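Show me how the following folds:
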Amino acid sequence: MDIREMVASITKEILQSMNTEKQSSTAPRVLYVFCDSQAHEAFQDHFIQLKNHGICHDILFLDGETSSWLGMHKIECGGAGKILTADEYAPAPLEVPKDYVGIVIPEIDLDNAARIASGLKGTIKAEIVFSALVTGKFVIAGSDVPGIKRADRRTLQTLTLTPAYEKLFNRHVEGMKELGVEFAEQRRLADRVVSKLKSQLQKVETTSKTEQPTLTPLDEQEAVFSGKLLTADWIRSQPELRDTTLIVKKGAIVSPLAYDSMRERGITVSYLGKG
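Here you go, the predicted model:
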């Protein structure tokens, strides 16, 4: 590969990486809370749907009732007035929702439903939901769940609660709804997230469009490039740009292939603020 092509290719990759990071930082992000490290496997289509709509997501795996894993950080909670973190960089459960626009809990159980409906903390789910609701974040939970947690189903070898416990669970669900928790079928959770974030996604899309490099014509002899990296691809996308002076802002990068493309069209470069 020619050295100029190699430099242009590397520069293009760096620019694409910068754009991806920028989009990720501005895109809304939701947190999925799962019972264990295997529970998320049935939700891969959800994550694809979120990605296709420009929504980022993180996954938190519960490691018991009072501890969980978010990435490489182990998060723990204790009793009333007691907050523990397993490492110095791990957030407390109450701090977790601040980095997200909403929380998704595909499966809620009787114990956590009772805690949330009663305003009690002491478990990861209860503290995250409490923090999210108090700070105005949305919380969406699965509505078609048995109310008995995965670990208990494996231990007791049963899939449902007794009628009495089921009735109690449904009362707690109604209490959660009064506090602001929304419910949807598990297969519709991603749909609900996309629906809630529709207006925000449109705003991000509009912002990203306005930040694309533009060409401002001054007269027949001059034009201004507003971007940070001038590539041959951009030059080729401007068929009207010929036999003129292209004004580039100071600090912008011009790739070697862009220089070649401009030379072929009789375009000269002038750096704004350089002199």
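
can we go C-alpha only for contacts and neighbour counts from here?
Fine.

what helix or strand does residue 32 sit in?
Following DSSP states H and E, one finds residue 32 within strand 29-34.

right, and the helix or strand after that strand?
Once the chain leaves strand 29-34, the next helix or strand it forms, by DSSP H and E, is helix 44-52.

ok, and what's touching that next one?
Residues outside helix 44-52 that contact it (Cα atoms under 8 Å, 6 or more residues apart in numbering): 56-57, 189-190, 194.

now with 7 Å?
Contact with helix 44-52 is made by 56, 190, as judged by Cα atoms under 7 Å, 6 or more residues apart in numbering.

and the angle from the next helix or strand after it to strand 29-34?
Per DSSP H and E, helix 44-52 leads on to strand 56-62 as the next helix or strand towards the C-terminus. Inter-element angle recorded for strand 56-62 and strand 29-34: 30 degrees (by axes from the mean of the first three to the mean of the last three Cα atoms, to 10 degrees).

here's the other one to compare against:
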Amino acid sequence: MTINIREMVAAITKEILQAQYREEQEKAPRVLYVFCDSQAHEAYGDHFIQLKKYGICHDILFLDGETSSWLGMHQIECGGAGKILAADEYAPAPLEVPAQYEGIVIPEIDLDNAARIATGLKGTIKAEIVFSALVTGKFVVVGADSPGLKRADRRTLQTLALPPAYEQLFRQHVEQLKVLGVEFAEQKRLAERVIARLKGKRQGQERSHHATASERVDEEEAVFTGRLLTADWVYSQPQLRETVLQVKKGTIISPLAYDAMRERSITIRMLGKG
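Purely as a prediction, here's the structure:
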């Protein structure tokens, strides 16, 4: 039997490259985008390019109604409180989905799901995934400019906004979601938030071992003593919420840092001279 050396070398090389690629993919941080249907992701192509440039992988979950969805080739279903169904033997239950991700991104949240999450109810894919993510310490980022109406409802009712009474109720639920730990950002800046969140996490882990006095924050007085205050730094300080952060005069504060502090209800107070 004649062995083609060239083909054998090519096959071995291909296997080695594939193994290396799989290893890199496993090490890279991964987030999950949850979309209303199979067309909703088309407007977010630039987001995925941006994530890739920062070495962040993403998966997409398409909702197929309220209680079923598709993640790759797996159909994931939930059947309400106390009843979870898997469409196939390899499909995870909705509560199991966040385990393999650093965070969850939901470009649009509607009144129904916002109410469920805010009150601790399950029964829909979004509600169960967000519940699981928050309980296990994963970040959840939601589009702040969501209209509160599902895409299907907008098409059916031929309207783009909730009436004032429902809009007020929706905003109340949104405020409760923030209390539970859900973060909100403009839809066009969701990728930026993910990047800042993951960079902040990595930097926070490094600081826990190699922090210097100029980078640390006094947790009792919430004093920042560095020269540049960034959104990455804010996200790396999970204890900073609804408080006053004191900074020295002359400290440079980035625009994204201001946004991050607004979302966490952090007030800036200038100290002394720079």
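
Just the TM-score for the two chains, thanks.
The TM-score (TM-score structural alignment, normalised by the length of structure 2) is 0.70; 202 aligned residues with a Cα RMSD of 2.0 Å.

picking up where we left off before, the strand holding residue 32 of structure 1 vs structure 2, average offset?
Average distance, strand 29-34 of structure 1 versus aligned residues of structure 2 after superposition (mean Cα distance after the TM-score superposition for structure 1): 0.4 Å.

elements contacting that strand?
Applying 3 or more Cα pairs under 7 Å, 6 or more residues apart in numbering; DSSP states H and E, one finds that strand 29-34 of structure 1 contacts strand 56-62, strand 102-105.

let's see 10 Å
helix 44-52, strand 56-62, strand 67-70, strand 102-105, helix 124-134, strand 138-142 (3 or more Cα pairs under 10 Å, 6 or more residues apart in numbering; DSSP states H and E).

Please convert these to TSV, extending it with mean neighbour count and distance to residue 151 of structure 1.
Formatted as TSV, these follow (neighbours: other Cα atoms under 10 Å; distance: least, Cα to Cα, whole Å):
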stretch	mean neighbour count	distance to residue 151 of structure 1
helix 44-52	14	22
strand 56-62	19	11
strand 67-70	20	14
strand 102-105	24	16
helix 124-134	23	15
strand 138-142	22	17
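
Now do the helices in the stretch 101-250 of structure 2.
111-118, 125-135, 151-157, 164-180, 190-210, 231-235 (DSSP state H, counting those that start in this stretch).

Please convert the ones you listed to JSON lines, extending it with distance to residue 28 of structure 2.
Formatted as JSON lines, these follow (distance: least, Cα to Cα, whole Å):
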{"stretch": "helix 111-118", "distance to residue 28 of structure 2": "29"}
{"stretch": "helix 125-135", "distance to residue 28 of structure 2": "19"}
{"stretch": "helix 151-157", "distance to residue 28 of structure 2": "32"}
{"stretch": "helix 164-180", "distance to residue 28 of structure 2": "27"}
{"stretch": "helix 190-210", "distance to residue 28 of structure 2": "11"}
{"stretch": "helix 231-235", "distance to residue 28 of structure 2": "19"}
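
Out of those helices, which gets nearest to residue 70 of structure 2?
helix 125-135 (10.4 Å; Cα to Cα).

quick check: longest helix of structure 2.
Looking across structure 2 with DSSP state H, the single longest helix is helix 5-27.

buried sites along that one?
Residues of helix 5-27 of structure 2 classed as buried: none (neighbour count, 16 or more other Cα atoms under 10 Å).

That one vs structure 1, average distance?
Mean deviation of helix 5-27 of structure 2 relative to structure 1 after superposition (mean Cα distance after the TM-score superposition for structure 1): 3.3 Å.

Quick check: which of the helices of the stretch 101-250 of structure 2 is nearest to residue 36 of structure 2?
Comparison of those against residue 36 of structure 2 by Cα to Cα identifies helix 151-157 as nearest, at 7.0 Å.

starting at the chain centroid, how far to the closest one?
The chain centroid and the centroid of helix 151-157 of structure 2 are separated by 25 Å, computed with Cα atoms, centre = their mean, to the nearest Å.

Quick check: which helices or strands does that helix pack against?
Taking 3+ Cα pairs under 10 Å, 6+ apart as the contact cut, helix 151-157 of structure 2 packs with no helix or strand.

Now for residue 101 of structure 1, how many residues are close by?
By other Cα atoms under 10 Å, 17 other residues sit near residue 101 of structure 1.

got the angle for the strand holding residue 32 of structure 1 vs helix 189-196?
Going by the same axes, to 10 degrees, strand 29-34 of structure 1 is angled at 160 degrees with respect to helix 189-196.

Going by neighbour count, list what's buried in strand 29-34 of structure 1.
Of the residues in strand 29-34 of structure 1, 29-34 count as buried by neighbour count, 16+ other Cα under 10 Å.

For residue 105 of structure 1, state which of those residues is nearest.
Within those, proximity to residue 105 of structure 1 (Cα to Cα) peaks at residue 33, which comes in at 5.1 Å.

Can you give me the separation between the closest one and residue 3 of structure 1?
48 Å (Cα to Cα, to the nearest Å).

How about residue 171 of structure 1?
Residue 171 of structure 1 is 70 Å from residue 3 of structure 1, where distance means Cα to Cα.

Check residue 142 of structure 1 too.
From residue 142 of structure 1 to residue 3 of structure 1 the distance is 55 Å (Cα to Cα).

Repeat that for residue 118 of structure 1.
As for residue 118 of structure 1, its distance to residue 3 of structure 1 is 67 Å (criterion: Cα to Cα).

that older thread, more neighbours, residue 171 and residue 3 of structure 1?
More crowded of residue 171 of structure 1 and residue 3, by other Cα under 10 Å: residue 171, with 15 against 9.

What is the aligned counterpart of that one in structure 2?
In structure 2, the residue matched to residue 171 of structure 1 (TM-score structural alignment) is residue 172.

Surely its match touches residue 115?
Yes. Taking contacts as Cα atoms under 10 Å, residue 172 of structure 2 lies within contact range of residue 115: 9.1 Å.

any residues in contact with both of these two?
When Cα atoms under 10 Å, 6 or more residues apart in numbering defines a contact, no residue borders residue 172 of structure 2 and residue 115 alike.

which element is residue 258 of structure 2 on?
If you go by DSSP H and E, residue 258 of structure 2 is part of helix 255-263.

Tell me the residues of structure 1 aligned with the next helix or strand after that helix.
As assigned by DSSP H and E, the chain's next helix or strand after helix 255-263 of structure 2 is strand 267-271. On structure 1, no counterpart of strand 267-271 of structure 2 exists by TM-score structural alignment.

related to what we said a few turns ago, would you tell me which of the helices of the stretch 101-250 of structure 2 gets closest to residue 44 of structure 2?
helix 190-210 (9.1 Å).

on that earlier part again, out of the helices of the stretch 101-250 of structure 2, which is closest to residue 86 of structure 2?
Closest of the helices of the stretch 101-250 of structure 2 to residue 86 of structure 2 is helix 125-135, at 12.2 Å (criterion: Cα to Cα).
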